[in-house]
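Novice: Provided below are the primary sequence and the corresponding predicted coordinates.
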Amino acid sequence: MLGFSNLDVIALAFFAASWVGYHYAVELGPHAGKTLNMRMNLRRARWINESMARDNRIVDTQVMNGLQNGTAFFASTSLIAIGGTLALLQSTDRVVAIFSDLPFVPVTLRAVWEMKVIGLAGVFGYAFFKFAWSYRLFNYCVILLGALPPKDEPNAVAKAHAVHEAIEMNIAAGRHFNRGQRAFFFALAYLGWFLGPVTFLAFTGAVLVAMYRRQFASDAARVFNYPSQQ
């Protein structure tokens, strides 16, 4: 297939299946509620509910600004990564010659190299769209935080609606940020393809295990393992 071996196709299929499977496991699967991301979503809800007890919400806006700044950093990094990746296309002949001299690396055709580079740029492009949208959603979160009624608001229905909107927007922003970071991690696995399909398979497996462990068995995940935690 266009200069790709059968093992290349298998490695790429494993990469795509790992990405989709991980997405299902941490967001939709039967154990998704036990992931670090989902447990943090409960803390996002607690944060917004706690903010309703404060008349002065300066601390809350500062926390939100920190989330925005972090998202903006990753969005900018994505653009730099896209530019750097596409710049490799200008040095295709030189890079192919260098890789041809490396031991244990299969000979790479020019068209194959260019398609791999374009694929990597696509991964970073996906990450940029996720981070940019997350940044926009955090902007909306700031507005919804400012729209929260005072703690002594007599209209319980209006208060509940305002809190619900702020919580759900915050969770949505965090969800898209997590998907952008996921693309970054899988981009590291994708880099293994430039060294051959076997390395691609190994890198994808290593990244998948590391990410899965972070969600279910990392030191951060164990923070919420106290019996009293929900």
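Specialist: That came through fine.
Novice: make it CA atoms for all contacts and neighbour counts henceforth
Specialist: Will do.
Novice: does the residue located most distally from the centre of the chain belong to a helix or a strand, and which?
Specialist: Largest separation from the mean C-alpha position in the chain: Pro154, at 40.0 Å (C-alpha atoms, centre = their mean). Remark: Pro154 resides in no helix or strand, with elements defined by DSSP states H and E.
Novice: what does the one 4 residues further on give?
Specialist: Ala158 is located in helix 156-191, with elements delineated by DSSP H and E.
Novice: just checking, what packs against that helix?
Specialist: helix 36-51, helix 110-146, helix 197-216 (3 or more C-alpha pairs under 8 Å, 6 or more residues apart in numbering; DSSP states H and E).
Novice: Tell me which residues of that helix come out buried.
Specialist: 159, 162-167, 169-187, 189-191 (16 or more other C-alpha atoms under 10 Å).
Novice: With stretch 58-65 instead?
Specialist: In stretch 58-65, residues buried by neighbour count (16+ other C-alpha under 10 Å) are Asp60, Thr61, Met64.
Novice: What about Ser91, how many residues nearby?
Specialist: 10 (other C-alpha atoms under 10 Å).
Novice: still on that earlier bit, just the helices and strands packed on helix 156-191: most buried one?
Specialist: Mean neighbour count (mean count of other C-alpha atoms under 10 Å) peaks for helix 110-146 among the helices and strands packed on helix 156-191, with a mean of 20.
Novice: here's the one I want to compare it with:
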Amino acid sequence: MAGFTLWDVFAVVFFLAAWIFYRFVNERGFWGHQSLSVLMNRHRRGWMESMAARDSRIADAGIMASLQNGAAFFASTSLILLGGAAATMRAADDVLKIAGDFSFGPAMTRGMWEAKVMGLALVFGYAFFKFAWAYRLFIYAAILLGATPAPDSPDATARDFAARRAGAMTIDAGLHFAKGLRSFYFAFAYLGWFAGPFVFVATTIAILVIVMRRQFFSAARRALTDD
């Protein structure tokens, strides 16, 4: 599109590459270390194994409900942000007039502004679908939790299989929820593009460092492992 420079193209490619890189290392590991998210999957499995051995599962149902509410909250937030992006696009002329009064930031045409806002809307749209699917999966996990045979059931094999199945569903729900949160993190990096491609690269690096630290070098991770 007219108005964008090669630096803009480079910044967008760098942004996407950083997002993909973080997704890869978050799920596969970094320097031989597993991420906080992956380590928590073990405890999700352990939770379902413990649940299968309990007579009363009221607490388990309450935890599952809180996870559902969290996914629903962020899905609703994503829709609100999508609406905000649409409103900003409609008010492009007013926004550009205000932005023109600032001494920093590159000059933008209406087409450039709309393209950038559209990209931001795509990020929020992706987040909505991830959170909405996570919400659905948490509901499925709750159903599987309720379908797990009682600890005094004579068929221990069926009970163990049901617990593993519920754990796998919970892990998948958590995976999609994490992808939605990742979209929010990188949406902050994307905002740097409105100040120029170099700021865009800088904000992308900053967000990447923050999320990598939380997944691999945080106190929360150290609470789960000794490495």
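Specialist: Good, I have the coordinates. Since we're looking at a predicted model, the values are computed, not measured.
Novice: circling back to that earlier point, next, the mean deviation of the helix holding Ala158 of structure 1 compared to structure 2.
Specialist: Following superposition, helix 156-191 of structure 1 is found to deviate from structure 2 by 0.7 Å on average (mean C-alpha distance after the TM-score superposition for structure 1).
Novice: Please compute how far that helix lies from its chain's middle.
Specialist: Mean-position distance between helix 156-191 of structure 1 and its chain equals 10 Å (C-alpha atoms, centre = their mean, to the nearest Å).
Novice: do the same with stretch 108-128 of structure 2
Specialist: Taking C-alpha atoms, centre = their mean, the mean C-alpha location of stretch 108-128 of structure 2 is offset from the chain mean by 18 Å.
Novice: Where in structure 1 does that stretch align, residue-wise?
Specialist: Aligned by TM-score structural alignment, stretch 108-128 of structure 2 falls on residues 108-128 of structure 1.
Novice: Show residues contacting that stretch.
Specialist: Residues outside stretch 108-128 of structure 1 that contact it (C-alpha atoms under 8 Å, 6 or more residues apart in numbering) are 2-4, 74-76, 78-79, 81-82, 85-86, 88-89, 92-93, 96, 99-100, 179-181, 183-184, 187, 190-191, 193-194.
Novice: What of stretch 24-35 of structure 1?
Specialist: Residues beyond stretch 24-35 of structure 1 that count as contacts (C-alpha under 8 Å, 6+ apart) turn out to be Asn37, Met38, Arg39, Gln215, Phe216, Ala221.
Novice: repeat that for 7 Å
Specialist: The contact list for stretch 24-35 of structure 1 (C-alpha atoms under 7 Å, 6 or more residues apart in numbering) reads Met38, Arg39, Gln215, Phe216.
Novice: For the second one, which non-adjacent residue is closest in space?
Specialist: In this structure, Arg39 of structure 1 finds its nearest non-sequential neighbour in Gly33, 6.9 Å apart by C-alpha to C-alpha, 6 or more residues apart in numbering.
Novice: and that neighbour, how many neighbours?
Specialist: Neighbourhood size, Gly33 of structure 1 [other C-alpha under 10 Å]: 16.
Novice: That one: what secondary structure?
Specialist: With DSSP: H, G, I helix; E, B strand; the rest coil as the basis, Gly33 of structure 1 sits in helix.
Novice: residue contacts, Gly3 of structure 1?
Specialist: Taking C-alpha under 7 Å, 6+ apart, we find Gly3 of structure 1 in contact with Val112.
Novice: Just say helix, strand or coil for it.
Specialist: coil.
Novice: how near is Val9 of structure 2 to Lys116 of structure 2?
Specialist: 12 Å (C-alpha to C-alpha, to the nearest Å).
Novice: Give me the common contacts of the two.
Specialist: Counting by C-alpha under 7 Å, 6+ apart, Val9 of structure 2 and Lys116 have no shared contacts at all.
Novice: and the buried residues of stretch 58-65 of structure 1 as JSON lines, adding secondary structure?
Specialist: Listed next are the buried residues of stretch 58-65 of structure 1 as JSON lines, based on three-state DSSP:
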{"residue": "Asp60", "secondary structure": "helix"}
{"residue": "Thr61", "secondary structure": "helix"}
{"residue": "Met64", "secondary structure": "helix"}
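Novice: how about these in a markdown table, adding distance to Ile48 of structure 1?
Specialist: Shown next, in a markdown table, are the buried residues of stretch 58-65 of structure 1 (distance: C-alpha to C-alpha, whole Å):
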| residue | distance to Ile48 of structure 1 |
| --- | --- |
| Asp60 | 9 |
| Thr61 | 11 |
| Met64 | 11 |
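Novice: which one among the residues you listed gets closest to Pro227 of structure 1?
Specialist: Using C-alpha to C-alpha, Asp60 comes nearest to Pro227 of structure 1 of the buried residues of stretch 58-65 of structure 1, at 28.4 Å.
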